[in-house]
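Participant: what would the 3D arrangement of this be:
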Amino acid sequence: MKFFLIGITGKMGSGKSLLSSFLKKKGIPVYSSDERGKILMNQTKIIKKNIIKHFGKDSYKKEKINKTYLSEIVFKNPIALKLLCSIVHPWISIDFKNWIFYVQKKALYVIKESAILFESGSYKECDFIINITSPIEKIIERIIKRDNLSENQIVNRLKNQISNKKRKEKSHLIINNYSSEMYLEKKADRIHELFENLYKHQYGKRR
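Facilitator: This is a model prediction of the structure:
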């Protein structure tokens, strides 16, 4: 299989999912680690067993992951967050490899979107990494609308995510998302053009 693996990451509320959605509209396969992680936490028995073992029975409510309860624990404690990642990420890694193998055989490039691309170590698999940044006030505004969290809750969660400085050191492209959705859509156009041209240069004509 010949394709480029592009990692898209950024702090919560930065706009990484929006950028990914614009690329998906162009027919580019997008794997959302965050979304798949939620599904796996709900469906994989061994994940459920280990989460309950370490974080308690309240981690699940009516057989579904209790996101509010679990978030309050892991986003206040970096050690707890690392433990949760160690439980879930190996299964995300397997799920991603299966997704690549069975679904994406004809892709020029694929997107792996993850808030913890660096923390999980999966950035090492990527050929190119895009980091999205955004002003803190914009992030807070977006997350309040999206998740109905308080400003204090958002700030506490952001503190436990890897810093933008460290993200930038390991990224190939930085996108500062402080404008409109149209701005990100134009960025998606340029990214798509870039990787189409890179594919043509490295592997020859488009499949």
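
Participant: C-alpha only now, for contacts and for neighbours.
Facilitator: Fine.

Participant: all the strands of the chain, residue numbers only.
Facilitator: 4-10, 30-32, 60-61, 64-65, 109-113, 128-133, 173-176 (DSSP state E).

Participant: out of those strands, flag the one nearest Lys186.
Facilitator: For Lys186, the closest of the strands of the chain is strand 173-176, at 11.4 Å, according to C-alpha to C-alpha.

Participant: what residues does that closest one touch?
Facilitator: With C-alpha atoms under 8 Å, 6 or more residues apart in numbering as the test, strand 173-176 has contacts from Ile129, Ile130, Asn131, Ile132, Thr133, Ser134, Lys168.

Participant: farthest pair in these?
Facilitator: Between any two of the contacts of strand 173-176, the greatest separation by C-alpha to C-alpha is 16.6 Å, found for Ile129 and Ser134.

Participant: okay, those two: which has more neighbours?
Facilitator: More neighbours surround Ile129 than the other of Ile129 and Ser134, with 25 against 20 (other C-alpha atoms under 10 Å).

Participant: so the more buried one versus Gly10, what's the distance?
Facilitator: The spacing between Ile129 and Gly10, counted by C-alpha to C-alpha, to the nearest Å, is 10 Å.

Participant: tell me how far Gln161 lies from Leu81.
Facilitator: Going from Gln161 to Leu81 by C-alpha to C-alpha gives 10 Å.

Participant: equivalent analysis for Lys159, please.
Facilitator: Lys159 is 12 Å from Leu81, by C-alpha to C-alpha.

Participant: in contact with the spatially most central residue of the chain, which residues?
Facilitator: The structure's the chain has its C-alpha centroid closest to Ser114; by C-alpha atoms, centre = their mean the separation is 1.5 Å. Each residue near Ser114 by C-alpha under 8 Å, 6+ apart is listed here: Gly7, Ile8, Thr9, Gly10, Ser32, Ser33, Asp34.

Participant: tally of neighbours for the closest residue to the fourth one other than its chain neighbours?
Facilitator: Looking back up the chat, that one is Gly10. Excluding its sequence neighbours, the residue lying closest to Gly10 (C-alpha to C-alpha, 6 or more residues apart in numbering) is Ile132, at 4.8 Å. A count of nearby residues for Ile132, using other C-alpha under 10 Å, gives 26.

Participant: here's the other one to compare against:
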Amino acid sequence: MSLVVGVTGGIGSGKSALTDYLEQQGITVVDADKVARLVVEPGTPALRAISERHGSGILLANGSLDRAALRRIVFSDPQERLWLEQLTHPLIGEEIKRQLTASKSPYTVLSSPLLLEGEQVAMTDQVVVVDVPVEVQVARTMQRDNNDEDQVRRIIAAQMPREERLARADFVVDNSGTLEQLQEHAAALHRRLLALA
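Facilitator: Have a look, this model is predicted:
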């Protein structure tokens, strides 16, 4: 398996903008958020378990998971969040490993908002943290997800503190500027990672 680079950052930090750039350079990106959606698609055992626990109101008309409704439940009740993590994290881990092993690029990116919180960091050789000030996170997330400020701050509070994330980084990418500035940082990071690989 090639060099595995974990990319993480708080909500609204711009992980996707960084990984989109790396993907355009031919790097395989395994996205834990996409894998998390994959393991709860209609017909999966995980989605069945979630709807048995929370009732059919947790499903949209097309039979898929109402992610906003589930988010409200798990961010207001720590026990429900724990239950959901115990159900989905092993399934997500297996699928991530499968996708990392299949990668053929010089290095592979594992993009995950919870990279440092759980066991996913053990699958990586280097850690990149995309960083922005908390107020930027709040503003970007409210604009992107149409969430109110209290909801966004609850999500940020549930994530690893910014200082701790930064302390565990091998590389930090500052994304408090423009998209053009981020792409300059991303190009420099890509060159360094290619050299490491």
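
Participant: quick TM-score on the pair, please.
Facilitator: Overlay of the two chains. TM-score (TM-score structural alignment, normalised by the length of the second structure): 0.91; 196 aligned residues with a C-alpha RMSD of 1.7 Å.

Participant: now the corresponding residue of the second structure for Ile130 of the first structure: how far from Pro90 of the second structure?
Facilitator: Residue pairing (TM-score structural alignment): Ile130 of the first structure is matched to Val128 of the second structure. Counting by C-alpha to C-alpha, the gap from Val128 of the second structure to Pro90 of the second structure is 23 Å.

Participant: which residues are in contact with Gln183 of the second structure?
Facilitator: Gln183 of the second structure touches Leu18, Tyr21, counting by C-alpha under 8 Å, 6+ apart.

Participant: just tell me what it corresponds to in the first structure.
Facilitator: Gln183 of the second structure maps onto Glu185 in the first structure, by TM-score structural alignment.

Participant: where's that match relative to Leu5 of the first structure, distance?
Facilitator: For Glu185 of the first structure, the distance to Leu5 of the first structure - C-alpha to C-alpha - is 20 Å.

Participant: same deal with Lys124 of the first structure?
Facilitator: Spatial separation of Lys124 of the first structure from Leu5 of the first structure under the definition C-alpha to C-alpha is 10 Å.

Participant: ok, Phe75 of the first structure next?
Facilitator: As judged by C-alpha to C-alpha, Phe75 of the first structure and Leu5 of the first structure stand 29 Å apart.

Participant: and for the counterpart of Ser86 of the first structure in the second structure, the neighbour number?
Facilitator: Using TM-score structural alignment, the equivalent of Ser86 of the first structure in the second structure is Gln86. Residues near Gln86 of the second structure, counting by other C-alpha under 10 Å, number 11.

Participant: Ile155 of the second structure too?
Facilitator: 16.

Participant: apart from its chain neighbours, what residue comes closest to it?
Facilitator: Leaving aside its chain neighbours, Ile155 of the second structure sits nearest to Phe75 (7.1 Å; criterion: C-alpha to C-alpha, 6+ apart).

Participant: between strand 4-10 and the longest helix along the first structure, find me the angle.
Facilitator: Of all the segments assigned as helix in the first structure under DSSP state H, the longest by residue count is helix 78-103. On the basis of axes from the mean of the first three to the mean of the last three C-alpha atoms, to 10 degrees, helix 78-103 of the first structure is oriented at 150 degrees to strand 4-10.

Participant: elements contacting helix 78-103 of the first structure?
Facilitator: With contacts taken as 3 or more C-alpha pairs under 8 Å, 6 or more residues apart in numbering; DSSP states H and E, helix 78-103 of the first structure sits against helix 33-43, helix 45-55, helix 67-74.

Participant: nearest to Ser179 of the first structure, of those helices?
Facilitator: helix 33-43 (24.3 Å).

Participant: any idea how far the closest one is from the middle of the chain?
Facilitator: 12 Å (C-alpha atoms, centre = their mean, to the nearest Å).

Participant: next one: stretch 85-97 of the second structure
Facilitator: That offset, for stretch 85-97 of the second structure, works out to 13 Å (C-alpha atoms, centre = their mean).

Participant: measure the counterpart of the residue nearest to the centre of the first structure in the second structure to Met142 of the second structure for me?
Facilitator: Under the alignment (TM-score structural alignment), Ser114 of the first structure pairs with Ser112 of the second structure. Going from Ser112 of the second structure to Met142 of the second structure by C-alpha to C-alpha gives 20 Å.

Participant: please apply the same query to Asp170 of the second structure.
Facilitator: 29 Å.

Participant: please identify which of these two sits among more neighbours.
Facilitator: Applying other C-alpha under 10 Å to Asp170 of the second structure and Met142 shows that Met142 carries more neighbours, namely 18 against 13.

Participant: what's the match for that one in the first structure?
Facilitator: Checking TM-score structural alignment: Met142 of the second structure goes with Ile144.

Participant: what is the neighbour count of the nearest residue to its match once chain neighbours are set aside?
Facilitator: Nearest residue to Ile144 of the first structure in three dimensions, chain neighbours excluded: Ser150, at 6.6 Å (C-alpha to C-alpha, 6+ apart). Look at Ser150 of the first structure: counted by other C-alpha under 10 Å, it has 11 neighbours.

Participant: also the one 4 residues further on?
Facilitator: Using other C-alpha under 10 Å, the number of residues around Ile154 of the first structure comes to 21.

Participant: report the separation between whichever residue in the second structure pairs up with it and Leu196 of the second structure.
Facilitator: Ile154 of the first structure maps onto Val152 in the second structure when the alignment is built from TM-score structural alignment. According to C-alpha to C-alpha, Val152 of the second structure stands 36 Å off from Leu196 of the second structure.

Participant: many thanks, I have nothing further to ask.
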